[in-house]
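> Mind looking at a prediction? Sequence and model below.
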Amino acid sequence: MRAAALLLAVALAGCAQLPKAPPADTTEARLGGRISVTVAGDQHNRGTGGAASFELFGGPDAGRLELTSPLGTLVARATWAPGLVTLTTPDGERRFDTLDALTRELLGEAVPVAALFDWLRARPWPAAPHEKTANGFEQLGWRIEPKPPALVATRLAAPVVTLRAKLDGGDESTP
């Protein structure tokens, strides 16, 4: 398992930061708050993880995710459109074919960012089947427990990945 967790890098980034992006289109959906990701370890590897503030703009087909360190510096920006995903950090720019490829490279495990837009709004992603549970639902191999304005998403396969998010002020526009 790779331990190159982006969120851990965010926590350790110190003074390195990116320039601010142009203001978002006011018609663009925005979700923001705090997020943490933990990848469980095993007998051979120590777990990884970290926390950051986030702003998520757009939608599954085209959008932008910005991560800010606990000190308030913008340290990572992912942008995507069909066929191209770009990650910009203080170390430069990298390109990926999909959002899953980006999260797999950075965290060692894929996190379904496309579904996250709906999960953060306490609803299943309409592009995949789901099953209701006592505290939420299961989808794409993840157990989703929405507790607005918070969310806990746990990948059920090993290694266990836990994503926790708490929204600030909620959705600033209607999707």
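Good, I have the coordinates. Numbering: from 1, shown residues only.
> When you work out contacts or count neighbours from here on, use the C-alpha atoms and nothing else.
Noted.
> now the spatially most central residue of the chain, nearest residue through space, not along the chain?
Centroid-nearest residue in the chain: residue 113, 5.9 Å away (criterion: C-alpha atoms, centre = their mean). The shortest distance from residue 113 to any non-neighbouring residue, by C-alpha to C-alpha, 6 or more residues apart in numbering, is to residue 99 (6.6 Å).
> Show me the helices in this structure, by range?
Listed in chain order, the helices of the chain (DSSP state H) span 6-12, 99-107, 113-119.
> Starting from residue 87, give me the distance back to the residue nearest to residue 113.
10 Å (C-alpha to C-alpha, to the nearest Å).
> And residue 9, by the same measure?
From residue 9 to residue 87 the distance is 13 Å (C-alpha to C-alpha).
> mind listing what the nearest residue to residue 101 once chain neighbours are set aside touches?
Ranked by C-alpha to C-alpha, 6+ apart and with sequence neighbours excluded, the top spatial neighbour of residue 101 is residue 110, at 6.9 Å. Residues in contact with residue 110, defined by C-alpha atoms under 8 Å, 6 or more residues apart in numbering, are 100-104.
> ok, second structure coming up, stack it against the first:
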Amino acid sequence: MVAKPERPYWSGRLALQMEEESAQSFSALFELEGSEDQGELILLSPLGNTLGKLKWSSEGATLQTGQQEQTSHSLDALLAQVTGEAIPIKAIFDWLRGIETNAAGWVADLSALSQGRITAQRSDPKPKAILRIAFTH
């Protein structure tokens, strides 16, 4: 019997703050498994209720919220539906692995990575945004 290689897995909290006149924010617990090519992201409320479940592969992406399910060729578009704003999911995988990757308009600070924290700021396009991730493997 051949053992399947273990898929990378992270869990923790993420918070997205938009710096605009009516400051908006999104925060959730998360479970992230896989890679930028194939994986699953589950977003949970602080009480543990599932806000959304995203699954993706080379064939496309699926978002499940409650009893509704949507499919798209764009993981980024579905993720923006859940969080209210586009976040650079492909770059996040690199950041979690300690790789400083550029994402359009985003700059990540990985200085606290060893403590399980990442902060990224988006300056363009407007409005400015701050993404904070606290995680464990």
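In hand now; what should we look at? If you're wondering where the values come from, they're calculated on a predicted model, not measured in any experiment.
> quick one on the thing from earlier: residue 99 and residue 87 of the first structure: who's more crowded?
Legend: neighbour count by other C-alpha atoms under 10 Å for residue 99 of the first structure and residue 87, higher for residue 99 (24 against 19).
> Please pull up the equivalent of that one in the second structure.
Mapped onto the second structure by TM-score structural alignment, residue 99 of the first structure lines up with residue 75.
> And for residue 39 of the first structure, nearest residue in space, chain neighbours not counted?
Using C-alpha to C-alpha, 6+ apart, the nearest residue to residue 39 of the first structure is residue 161, at 4.5 Å.
> what residues are up against the aligned residue in the second structure for the one you found?
Under the alignment (TM-score structural alignment), residue 161 of the first structure maps onto residue 129 of the second structure. Residue 129 of the second structure makes contact with 16-19, 121-123, according to C-alpha under 8 Å, 6+ apart.
> And the buried ones among the residues you listed, selectable in ChimeraX?
Those of the contacts of residue 129 of the second structure that count as buried under 16 or more other C-alpha atoms under 10 Å are selected in ChimeraX with:
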select :16,17,18,19,121,122
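> Looking at the contacts of residue 129 of the second structure, point me to the pair that's furthest apart.
16 and 123 (13.5 Å; C-alpha to C-alpha).
> And residue 139 of the first structure, how far from residue 71 of the first structure?
Distance from residue 139 of the first structure to residue 71 of the first structure, by C-alpha to C-alpha: 34 Å.
> Next: residue 108 of the first structure.
25 Å.
> Mind checking which of these two has more residues around it?
residue 108 (19 against 13).
> And the more buried one, how close does it get to residue 102 of the first structure?
Taken as C-alpha to C-alpha, the span from residue 108 of the first structure to residue 102 of the first structure is 10 Å.
> Identify the residue of the second structure aligned to the residue nearest to residue 101 of the first structure.
In the second structure, the residue matched to residue 110 of the first structure (TM-score structural alignment) is residue 86.
> and what of residue 10 of the first structure?
Under TM-score structural alignment, residue 10 of the first structure pairs with no residue in the second structure.
> from memory residue 10 of the first structure sits against residue 73, does it?
No: with contacts counted by C-alpha atoms under 8 Å, residue 10 of the first structure stays clear of residue 73, the gap being 9.1 Å.
> neighbour-wise, which of the two wins?
residue 10 (25 against 19).
> can you tell me which residues contact the more buried one?
50-52, 67-69, 75-76.
> again with residue 102 of the second structure
Each residue near residue 102 of the second structure by C-alpha under 8 Å, 6+ apart is listed here: 91, 108.
> how about a cut-off of 7 Å?
Residues near residue 102 of the second structure by C-alpha atoms under 7 Å, 6 or more residues apart in numbering: residue 91.
> All set, thanks.
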